[in-house]
Each structure stands twice: as structure tokens, then as C-alpha cells.
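Task: produce atomic coordinates for the following.
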Amino acid sequence: MADKIRVGIVGAGGIAQQVHIPNYKKCGEQVEIVAICDVAVERAEEAARRWSIPHFFKTADEMLEKAELDVVSVCTPNKFHKDATVKALEAGCHVLCEKPPAMTVEEAQAMADAAKKSGKHLSYGFHYRHTSEVDCLKRFIDAGELGEIYAGTAIAVRRRGIPGWGVFTNKELQGGGPLIDIGCHMLDTALYLMGYPEPTMVWGATYQKLGTRKGVGLLGDWDWEHFTVEDMARGMIQFANGATLVIESAFAANVKERDVMNVKLMGDLGGANVFPLEMYQEKHGALIDVTPAYLPEISPYEREIRRWVDACLTGEPPLSTAEQGVKLQRILNGLYESAERGEPVKL
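Okay, here's the model as predicted:
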């Protein structure tokens, strides 16, 4: 078991400075953030100064060549995930890449292949897996309390939550809109709780009804004149074990709630609503609802980074794996392909 890991950060934007860097810092002497890079090198320099990071660079190539690293966090737009990840793995580093894995299935597979060849960990930033609700429900599921889970729903819907910053509305850099951005969080959470079953077929539909016109922005004003992604996606996934999952994701929709992120599951012995956590069963001749009286209050981002650091130190597998990333990417791209073709797609 290693005593300490040396970390490099690729990308000095919001997710790096709000999540990765501060939570690596919370790991104390077990982690040293050695370097950061960004194509906008002045941003990397500013972040290095703010967080007392010794070295900053313009490119990942330069950082990997000049800095001695054990671990790399990839915090770039989706388009650049694959190249930065593969380069870091080939340089002998474990990699935590932000979600989604990549732009295409081929890219996600190349990342997984590089991880396997290097013998290093590749994990993804699906922080909802690390919530207390998911932790608790997973224990109930593993104990057989829900039985065979055969149906589920993943929901990631905002009333008017188109991001007014970053590149979230740029298809060329992101690969899509709410489905690949927030929808993938709830999709991964559902798949994780269901045991990551093998997908066989998807049906998807996407809509661009609200994003291309000026409107009320609850997350800032977005560039509606250059909005190139969907503002809503819906679909269904069928799995080899017979289970099905419905997904609904939107940056903007005419609904009551400002923001809903949730997963609902149904098994033959029980069902569950994840956020907030409730379980539904039939026992001893009665229909019962089970609600935890207490769940630990902890930041899922902090827990995610802590568990990732522990995996890198001990060599134990991370909670989110490269192989799961490929499976999730197949579903995402399959849904987009189905929407474009107007028919179900076999995976």
C-alpha cells in the first residue's frame, strides 16, 4: 500500500476548482497536488496560485512529461476526455475522468483498453453513487430486500435549468445536452443499483423546443442563438435479463418542479424511491413503507474523492469502473442514434 499519491489536474475550470482540488486537499498528507494544466494557461496559473499548486502547464503532454505524477483528474469538456485519459494512463497514472466517459463508444472503449493495458485504475465522476441514500439502498438491495429488480425510472429534469456558463449547449464539445450531462448521472445511479445489467435495445427521442429561444434562465442567461443540443431527451432501455429502464432528462421543460434528480426502482419483493430514500414492501400481510430515520450527512463529492484516493493507495478497484463506463456510453449513444433514426436501436 502506498503512503502518498501525487496528483495532476487536466483542466482548471469549475469542476476542478469546486470539486477535485478542494476534496483532494481534504485528504491531507496522503495527497499532494503537484501540477495543473489548461489550454488557457493563465487560468492554470491562477488556479496554481490560488491552491498553492507548485507547477502549471498549458498542455497535458507537457505536464505528464515534466511532473512526476501517480494520479490524474481529467476535468475538461467531453470532447477532450479520451485523449487526456489515454495519455495519462500510458504515462503510468491512475485516472479519474469526469462524466460522461467520452463522446462515443469507440472513445470509451479506447480508454478502457488503455487502462487494462497499463494496469492502472480508470474511474468516472459519478458522485451520486456516493450519496448516503444510494449507499444505504445498495445494502438493502445486496441483502435481497427488493428481490429481482425488473423495472426502473431515471429522471433528471429542470424547469429552466440551461447552464448559462461553460460549453454545455455546444454539441461539438459536449456530444449532447441534458441526456449526456445530467441524465447520465441518474442513468448511472440506476444501473449501479440494478447491478449494471447488459443493455440489448434502446428507444430514444430528443427535442429542441425551448433552448433556441430567449427565455427565463434559472441558471443564468444561456446563448440561445448558438444552442446546438437537445433541451429534452426521453427513452427506454431493455436489458438482457428482461428488465427495462425509462429515462427522462431535460435542461428546460414546462413542469412544476425547478429541479428533479431521482431514480425509482421496482423489484418483485420491494420497490424504492432514491431521493429521498423510501422503500415499499409487502410483509406479514401488510403493505409497508420503509424510511431511514438517519443517514450520514456527507458531501458525495468528498466521499467520491476519498474513496478514489483509497483505491489508488490500496490497489483495490474503484467504485465506478472503465467497463461500466463503456456500457453506459453504449446506452447514451444508442439513445441519440435511436432519436436520429426514429426507431429502436439494438446494442
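
rest of the way, CA atoms for contacts and neighbours
Will do.

can you pull out the helices in this structure?
Assigned by DSSP state H, the chain shows helices spanning 14-15, 21-25, 41-51, 60-66, 81-90, 105-118, 132-142, 171-174, 178, 184-193, 300-314, 322-341.

Next, format those as JSON lines and append distance to I288 and mean neighbour count.
Below are the helices of the chain laid out as JSON lines (distance: least, Cα to Cα, whole Å; neighbours: other Cα atoms under 10 Å):
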{"stretch": "helix 14-15", "distance to I288": "41", "mean neighbour count": "14"}
{"stretch": "helix 21-25", "distance to I288": "39", "mean neighbour count": "18"}
{"stretch": "helix 41-51", "distance to I288": "50", "mean neighbour count": "17"}
{"stretch": "helix 60-66", "distance to I288": "54", "mean neighbour count": "17"}
{"stretch": "helix 81-90", "distance to I288": "45", "mean neighbour count": "23"}
{"stretch": "helix 105-118", "distance to I288": "42", "mean neighbour count": "20"}
{"stretch": "helix 132-142", "distance to I288": "15", "mean neighbour count": "17"}
{"stretch": "helix 171-174", "distance to I288": "43", "mean neighbour count": "16"}
{"stretch": "helix 178", "distance to I288": "35", "mean neighbour count": "26"}
{"stretch": "helix 184-193", "distance to I288": "21", "mean neighbour count": "23"}
{"stretch": "helix 300-314", "distance to I288": "29", "mean neighbour count": "19"}
{"stretch": "helix 322-341", "distance to I288": "33", "mean neighbour count": "21"}
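
One more, please, to line up against the first structure:
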Amino acid sequence: MSSDPKRIRVGIVGAGGIVKSRHLPALQAMPEVEIVAVSNATLESSQRFCAEQAPTAEPMQHWPELVSRGDIDVVWVGTPPMLHSEITCYALRAGKHVFCQARMAMSLQEAQLMWEASMSNPELVAALCPPPYGMKGDATMRRLLTEGAIGKPYHAVLHSMNGGWLDPAAPAHWRQRVEISGLQVLSFGIYVEIIQRWLGDIVAVQANGAVVTPDRQGYEVEIPDYLHVLCGFRNGAQGSLIFSGVASHPPQDALQIYGSEGTLTYNFVTDEIRLGRIGGALEVVPLPDTEAKEWTVERDFINAVLNPSAPRPKPDFLEGIKYMRVVQAAAESMDAGDLVRVA
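Here you go, the predicted structure:
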């Protein structure tokens, strides 16, 4: 570990597009952070990444060797979900702080292993990457719902649709490969995390979906190309959640919440919130400067590592477990063709 308490040394495992475009620039902008080593899918890709993006870092072939290094304080996990649990548990047991890219894991069982490892090492900072969707207006949405702006929420309708999987001749994307993504389907887990923060826990789901193009250049796709989930919240509200990768002219991702006294909507593309009371029109709700949240994810994590009294970054692994329970229940519901209670 670093001998300088004001210097944080980071090892990156999995240096894909999100790490390159979002995490790495933010980390490199902090003078107290040093990127020490990088382990990508191959040694060649690690070398290429370091040469192009982090010339002072050491490229490494095997991630366990990187995680075991004594000169690394933080392991930054940027791999697909298939390695999240294994790397995270290994790193926490090795005494490293862990930042893990979303989605949390391949399955609820793997997520539970991560949570148990974090609970066994409470002095270490362990966090998941939050979704950027809804971040800016999160505090305002929570306030409006807590204040009863629409009375008692009755029904929530969410749609997240795109045409990414429409081309039947395209090879299977890694997100369509069950051995890489596990139970994750499209943006389902992301939005479950968000709406549970606003409406409370989902306690039951009934899900159905289908694969439109089952064969992609010899690979048999199992992950649905579209998914429809009916869900029940602990507060009695019901939800209709629609996800698609085969929608050619999709609407913008949005959520509508209908309540006893009005309607509250959130556009995840524009971060526009609208509120309408019964008998009146939907009107834009201004985001107060004191509530609007910008992306400071990397800074928040490093601050928590530097200062044990600083707020722990969110979502933590417990919040991850909460959305992974819903993801697991939806998969079981599709298999059983019936309603499944969230464990």
C-alpha cells in the first residue's frame, strides 16, 4: 500500500470504453492519484492502453498479479460482469479498496459474495458505479415524492428502448452473451436501481421477453432482445417496465409516475422533470442548484479512500444486492412463466 497517506495508487482491471472515456480522465485530473498498473483482456491490449492512455502505468497480463501488488491502494474494476465478483472479492481480501463498474454481477449469488466480502472488510471503501441516468434530478425526485407532490403513487410506467439489436446479421454483442453478462438484460438493472431509490423496494415481478434473432453468426443468443416486467412495490404501487433493443423508432427513455393527486414524469435523456396536479397541466419543475447533481463519481470515491470520515460513495454493495434481487427474480419469472416474489 502507498506509504504516502495523501497519494492514492490505482490499478485498473479491464480498460474498456467507459474506463477510457469517463473514469480515466477524471482520475488523471486528480494530482493525488497515480495509475500504477493496468491489466486488460490480453497483455497486448494492456500495453496498447498504457502507451496511449497511461504511459507511466505498467501493463500486466494477469489481473491476480496486479491485485496482489503491494503498491496499489485501489482496484478499479472495469471488466464486464463475468469477472466482477471474482476480482472484487479477491481485491477486498487483499486489503484493497474497490470501485466496480456496473452491473454488479452475473447473478444474485455472485453479488452476495461481493457484499459478504465488503462486510468482512468494513474499513475498505467498496462501491459500484452509479447510473448517470437520473443522477441530475435524483434529489428533486426524491423530495417531490417524499413531500407527496402527487399523493399516493399508484402506477409507474418506464420505457427504455433502442434499436441496437435490430440488425440480424450483426454478431452477438458482449451484452447479449450470457456467459459474459449473466442475468443482466438491456438496461433493466440500471433502471431498477433508479426507481427503487424513488419508489422503494420492488417485492414481486412477472416478466416475459423474447429473443428476436436467436442465431448470430453461429452464437445462440439466450438474453432477451426485449423485456416486459410487471412489478409490485412495497408501498402498494404497481409498475410496468418495458425494455427493448429492437425498437426502430423509440421514444426517449422516460418514467411516468401516476398518483392519487397528480402525475410526475422524468425524461432520462434531458433530465427534465414535469409535475401535474389533477385538473392542471404538466409543468416543468426547475432543478434547484442545491439539488442538481453532476458527475463527481471518481472524486467522491477517492475522497472516501483518503478520509475515512468522508461520506461513503453510493451505490454501495447493499444497494447493488437490492437491484440484483429483482434481476434474479425476473429471470426466475421468465423461466417459470409466473409471478415471483423478490427474495
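
before we move on, back to that, using CSV, lay out the helices of the first structure together with distance to V263 of the first structure.
Formatted as CSV, those follow (distance: least, Cα to Cα, whole Å):
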stretch, distance to V263 of the first structure
helix 14-15, 24
helix 21-25, 26
helix 41-51, 36
helix 60-66, 36
helix 81-90, 27
helix 105-118, 24
helix 132-142, 10
helix 171-174, 24
helix 178, 16
helix 184-193, 6
helix 300-314, 16
helix 322-341, 16
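
Nearest to T291 of the first structure, out of those?
In terms of Cα to Cα, the element of these nearest to T291 of the first structure is helix 132-142, at 10.5 Å.

post-alignment, the closest one versus the second structure, mean distance?
Superposing on the second structure and averaging over aligned pairs (mean Cα distance after the TM-score superposition for the first structure), helix 132-142 of the first structure comes out at 3.3 Å.

ok, and the closest non-adjacent residue to the counterpart of I5 of the first structure in the second structure?
For I5 of the first structure, the aligned residue in the second structure is I8 (criterion: TM-score structural alignment). Of all residues not flanking I8 of the second structure in the chain, V33 sits nearest, at 4.8 Å (Cα to Cα, 6 or more residues apart in numbering).

again with Q328 of the second structure
Of all residues not flanking Q328 of the second structure in the chain, L108 sits nearest, at 6.0 Å (Cα to Cα, 6+ apart).

From A114 of the first structure, how far out is the aligned residue in the first structure for the one you found?
Applying TM-score structural alignment, one finds that L108 of the second structure aligns to V105 in the first structure. For V105 of the first structure, the distance to A114 of the first structure equals 14 Å [Cα to Cα, to the nearest Å].

Any idea which of the helices of the first structure gets closest to G267 of the first structure?
For the helices of the first structure, proximity to G267 of the first structure was assessed by Cα to Cα; helix 132-142 is nearest, at 9.6 Å.

packing partners for that closest one?
Applying 3 or more Cα pairs under 8 Å, 6 or more residues apart in numbering; DSSP states H and E, we find helix 132-142 of the first structure packed against helix 184-193.

Find me the equivalent region of the helix it packs on in the second structure.
With TM-score structural alignment applied, helix 184-193 of the first structure matches the range 189-198 in the second structure.

starting at the chain centroid, how far to that stretch?
Stretch 189-198 of the second structure sits 9 Å away from the centroid of its parent chain (Cα atoms, centre = their mean, to the nearest Å).

Could you do stretch 272-287 of the first structure as well?
For stretch 272-287 of the first structure, the separation from the chain centroid amounts to 27 Å (computed by Cα atoms, centre = their mean).

Repeat that for stretch 224-242 of the first structure.
Using Cα atoms, centre = their mean, the mean C-alpha position of stretch 224-242 of the first structure is found 15 Å from that of the whole chain.

Since that was my last question, I'll sign off now.
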